[in-house]
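K.L.:
Got a sequence here, can you model it:
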Amino acid sequence: MPKDFLKDTQDEYDVVVIGSGLAGLTAANTLARQGRSVLLCEQHYKLGGMATWFKRPGGHIFDISLHGFPIGMIKSCKRYWTREIADSIVQLKNIRFDNPMFSLSTTFNRDDFSQLLIQEFNVPEATVKEFFDTARSMNFYDDQGTTTKQLFDKFFPGREDVVRLLMEPITYANGSTLEDPAISYGIVFSNFMSKGVFTFQGGTDRLIKLMHEDLKKSGVDVRINVDVEKINLENGRVQSITANGKTIKCKSIVSNSNLKLTIFDLVGEQHFDKKFIEDAQEVRLNNSSTQVYMAMKPDEQIPEETGDLLFSSAAPAFRTDLLLSRDITSRTYSFYYPQTRPEGRPRSLVVSSTNARFEDWAKLSEDEYKASKADLAETTLDALEKYVPNVRERVDHVEVSTPKTFQRYTKHALGSSFGTKFEGLAVSRAIPEQVPGLYHAGSVGIIMSGWLGAINYGVIVSNDVDSYIMKSSTQSQLADSSK
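P.N.:
From the prediction side, this is the model:
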């Protein structure tokens, strides 16, 4: 008999959380700490969503998305998770850029970037200060009509080298482009500029293990291999879910699934207003990426001066179309040294990441797909040779993932690495107004993407859910007393 992954669940929960990305995990933990009964359903056999890892023979552990986040992660993890998790967040101190326009290293914070712009790029100090102050003052309620390109044209007209320095890391971090609203750039950029780039020591496997332990301590009923097929409504309100063929009642739902999948597949457009559906249909999915995972042989170490993050490009200028092109000119390398997992075997690994379009990979035949993956591995090794000499003789394992890989494991529409473009945030926030009791938390609108954005969005939504349940309970009690 197949295993029943929903065995011994309750008949009803206060909240069901669909999906265990960082937003879903944080929402579940926060609500359980507030005294709510919570069922967390994850369709994969591992928690974490895109914050995940995989193992290969030889003691190699590859992190999928452990590349860097702002210092705000420390505060959020300390408050909504545990001190042990927060204390394991460490700074990446050597961020490198290497392209035809410039080659430099930075600690990636405001002081260091200001000095680079003034001394190396000859930008007036007053202009640099005004740019940083403008970016820092941006918020979600600002004018959304100004694009990032227009922001740069205002402060650095004709300076493609400056635009490249300021834009490449953020494009890598959350899929931003020059055509997106300036606030989606300014808010994220300022978060990083606060204190630099940080990562989690011990790897994603240790992070998710600690989060799972805290979820159980909080009382969350955590279930893996549970595929939620439908969100069921009664009189327009959340009533239950159907998962693995079983119906479970609930007062509220937090969907950490893709925004469009939540609306059109799990619920159905017939349950929403026409104008809302029109807005939801207009939401653009963000791009995906390809990644090449390379493990060095046990006795082969990479010098730490190679850097922690390396933004490398052969393109003469920064262009969005070049970043997404199948003819790859730009790669971001994440270097993992033995101290990444200090308690494990001493291993050095490299992950090369490149922005990509889903359709460029989805339309290939099986043979073309395999050949394209093999070519990506070979060309990436060629490119890495500049920074890790004789890499082919020193490497122990090479593996490739594509947008189709991300779609397969996360069920994310088009394998999108960062959810939706900016307009997705307003649609995500408006869902409870359409279907009382239904909430969405995940990677939307660029601002609420990446590790920190996802965790903080999970917190915001969990507080909304708690207020909804409390209000609904009060209304029910008043109705009963009036009978």
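
K.L.:
C-alpha from now on. contacts and neighbour counts both.
P.N.:
Will do.

K.L.:
those strands in the stretch 151-300 of the chain, which residues are they?
P.N.:
Here the stretch 151-300 of the chain has its strands, by DSSP state E, counting those that start in this stretch, at 197-200, 221-223, 228-234, 237-243, 246-255, 288-296.

K.L.:
now the other sequence, so there's something to compare against:
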Amino acid sequence: MILEGLYDFIARNPSILLIGFLLYVFIFGLSLLINRKKPGRNPFWRNHEKPIEKLVTDVRARDAVIKQRFTPAKVPDNLDAIVIGSGMGGMTAAALLSQAGKKVLVLEQHDQAGGCCHTYYSKKGFEFDTGIHYVGDMGERDVSRFLCNQLTDGQVEWIAMDEAYDTVALGEADKARRYRMVRGREEYIRELKKNFPKDHEAIDKYMNLIHVARTGLKGMMMMKIIPKWLSKILAATGIVDLLTNYFKYSRKTVTEVLNELTDNQELKATLSYIWGDYGVIPKEASFSFHAGLVNHYLQGSYYPRGGPSEIAFHIVPVIERSGGRILVQAPVSKILTNEKGRAVGVTVKRTTGDVDIKAKYIISNAGANNTFKYLLPPEVATKSSLYPLIDKIGPSASFITVFLGLDGTDEEMGLTSGNIWYYRDSDIDGAMSKFYNLDVDDVGVEDLPLLYISSPSAKDPSFPHRFPGKSVLLVITLAKYEWFEQWKDERIKHRGDDYNAIKDRIGERIIQQCIGLYPKMENKVSLIKVGTPVTNNYYLGTTKGEMYGLNHNQTRFLPEIALEFRPKTDIPGLYLTGQDVSTCGFVSVMYAGLFCASSILNRNLMNDMMKLRKDVIKEAKKKKVE
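P.N.:
Next comes the predicted model:
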């Protein structure tokens, strides 16, 4: 009875609970100041940015940096940390730890460093990006740009793409209605209102919701940084919803929000088109995450000169300066643990005999699913609170990639640096649901409902000089892993005629759809390569061809689940980085790497970085005055 009365009193006076909680947090914070562990060295102890040097285009010189093949003799002695996977989350954590004086070994299963930052070069003389297609928040004054500069010695030059960074194309490809997404918030709104003159009120309400939902992102990340027990209290009591509105809007889908605003299906398609960047159809997607992504590109989009491999090319020397290495063709088959269940090392699988390597900190950038279901001993993995959540969330969408090499320049082909998001039907939910229900033998018989079309050659000013007279298109569409699962155990390039026939059919269908959008490319395609979900397993180390790690559905963004996916796991010595810690996307995984390094170094690296940035800006202003 007493407890019931207390609960009733709190329910009628929620402010009492909040005041009590804030008092508790104050006392807890005070205890941390008194008893906290000594922080590690600050990686932002100086400005690491240098004047940008000439682009290195010599293939051998580049390979010497990003294709250092693993051998036991190349493994440094007395390692502080081992990172599994050289995607951006892993490279960021490794670079920051290296700048703090740690010796770090990064192990990559592919034949070049960079994860999704790597580039694919064909024997016919074409180059393609594979995972980094466009990046927001990379303007000169953006914090993300500053962080990237610190990781790369300021050697990656980010080129602004066209004003219309994305164009939504709806309907039949050769007669598609096109809607441009242009940089600048006011310009973006103005363009939408020009195209939808009867829906001004709905557009204004949508943009307001985008802003409100986006502002809660810091609250979501806070849940991953503060002590786990404190996050659990915040989630269980509902106090988290008083501190951030992120989870409130995560409980609503994109379709639900848009249905409340308008009946115009064409407008709804235009406002939700970007779901392909996270792989969840609008009726299942968290509105908060969608809002964050829309805001991410509002000030325009950028692409690295020289292609995404420039990023790894300039991070490798940062890691090597502290005695570390990034070694490729080094598939990690096991995370080693001791009798107490602490992660103490990894096993690298080799045909000449497996190699065990030890370090104090083990950082996995291989994804939560790979880490807990395949790398850790089952008796250790199953004790983690993350283990049951991996299946509860499930894998993200898988995809098909088509690489098209064209004989002709960007200008001759009519290509621009802006992307095209093509939808055959403005009812995206309905069209994609129907598509996912197809049998594999029917895929590509009719036009595909979604195509993301990007031209790396048009985005990179160095491309025409490196590959004169040529241009490229990269085309991505979503797919079901089950369509190709029967070939998962077959050797790459030896999967048989049936598999190749399906790829050829899909590739030819996509070419015809692209010709409808880019008529000048007809009869100019000299290279076509099709990658399927099982191709992704081989090159990206996925298990079901997944594009974005764990699914970015609503379940993932529930506060009680989001708080669990943090850099420091409940397995001593094991840390996570990458898109399962934060979300998908280049900038997001950079911050995952920063938070991972923060946890290991026991210091708030975000504060350290912001202080350095403030000092750098102040110094630049001072020099300008002089």
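
K.L.:
Dump the strands of the stretch 151-300 of the first structure to TSV, plus mean neighbour count.
P.N.:
Shown next, in TSV, are the strands of the stretch 151-300 of the first structure (neighbours: other C-alpha atoms under 10 Å):
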stretch	mean neighbour count
strand 197-200	22
strand 221-223	20
strand 228-234	18
strand 237-243	20
strand 246-255	21
strand 288-296	23
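
K.L.:
Need those in CSV (columns: distance to G437 of the first structure).
P.N.:
Listed next are the strands of the stretch 151-300 of the first structure as CSV, based on distance: least, C-alpha to C-alpha, whole Å:
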stretch, distance to G437 of the first structure
strand 197-200, 34
strand 221-223, 19
strand 228-234, 10
strand 237-243, 5
strand 246-255, 4
strand 288-296, 31
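
K.L.:
who wins for proximity to S473 of the first structure among these?
P.N.:
strand 246-255 (9.7 Å; C-alpha to C-alpha).

K.L.:
The closest one: average distance to aligned residues in the second structure?
P.N.:
Average distance, strand 246-255 of the first structure versus aligned residues of the second structure after superposition (mean C-alpha distance after the TM-score superposition for the first structure): 1.1 Å.

K.L.:
Look up how far I84 of the second structure lies from whichever residue in the second structure pairs up with R237 of the first structure.
P.N.:
The alignment partner of R237 of the first structure in the second structure, by TM-score structural alignment, is R342. The gap separating R342 of the second structure from I84 of the second structure is 16 Å, by C-alpha to C-alpha, to the nearest Å.

K.L.:
Please apply the same query to D580 of the second structure.
P.N.:
Here D580 of the second structure is placed at a distance of 14 Å from I84 of the second structure (C-alpha to C-alpha).

K.L.:
Please apply the same query to G114 of the second structure.
P.N.:
12 Å.

K.L.:
So which of these two has more stuff around it?
P.N.:
Neighbour count, other C-alpha atoms under 10 Å: between G114 of the second structure and I84, G114 has more, with 30 against 27.

K.L.:
of the strands of the stretch 151-300 of the first structure, which approaches F62 of the first structure most closely?
P.N.:
Ranking these by their distance to F62 of the first structure (criterion: C-alpha to C-alpha) puts strand 288-296 first, at 7.0 Å.

K.L.:
what range in the second structure does that closest one sit on?
P.N.:
Using TM-score structural alignment, the residues of the second structure aligned to strand 288-296 of the first structure are 398-406.

K.L.:
Over to stretch 405-421 of the first structure?
P.N.:
Going by TM-score structural alignment: stretch 405-421 of the first structure matches residues 535-551.

K.L.:
Now which residue in the first structure aligns to I515 of the second structure?
P.N.:
Match for I515 of the second structure (TM-score structural alignment): E385.

K.L.:
Quick check: that match touching R394?
P.N.:
No - using C-alpha atoms under 8 Å, E385 of the first structure is not in contact with R394, being 10.7 Å away.

K.L.:
of those two, who's got more company?
P.N.:
R394 (16 against 13).

K.L.:
Wait, the more buried one touches K297, no?
P.N.:
Yes - here R394 of the first structure reaches K297: they are 5.9 Å apart, a contact under C-alpha under 8 Å.

K.L.:
Now for those two: what residues contact both?
P.N.:
Common contact partners of R394 of the first structure and K297 (C-alpha atoms under 8 Å, 6 or more residues apart in numbering): none.

K.L.:
So what does M138 of the first structure match up with in the second structure?
P.N.:
Matched to the second structure by TM-score structural alignment, M138 of the first structure sits across from G216.

K.L.:
isn't C77 of the first structure right up against I89?
P.N.:
No - C77 of the first structure sits out of contact with I89 when judged by C-alpha under 8 Å, with a separation of 9.3 Å.

K.L.:
Tell me which residues touch T347 of the second structure, please.
P.N.:
Contacts for T347 of the second structure (C-alpha under 8 Å, 6+ apart) come out as 332-336, 354-357.
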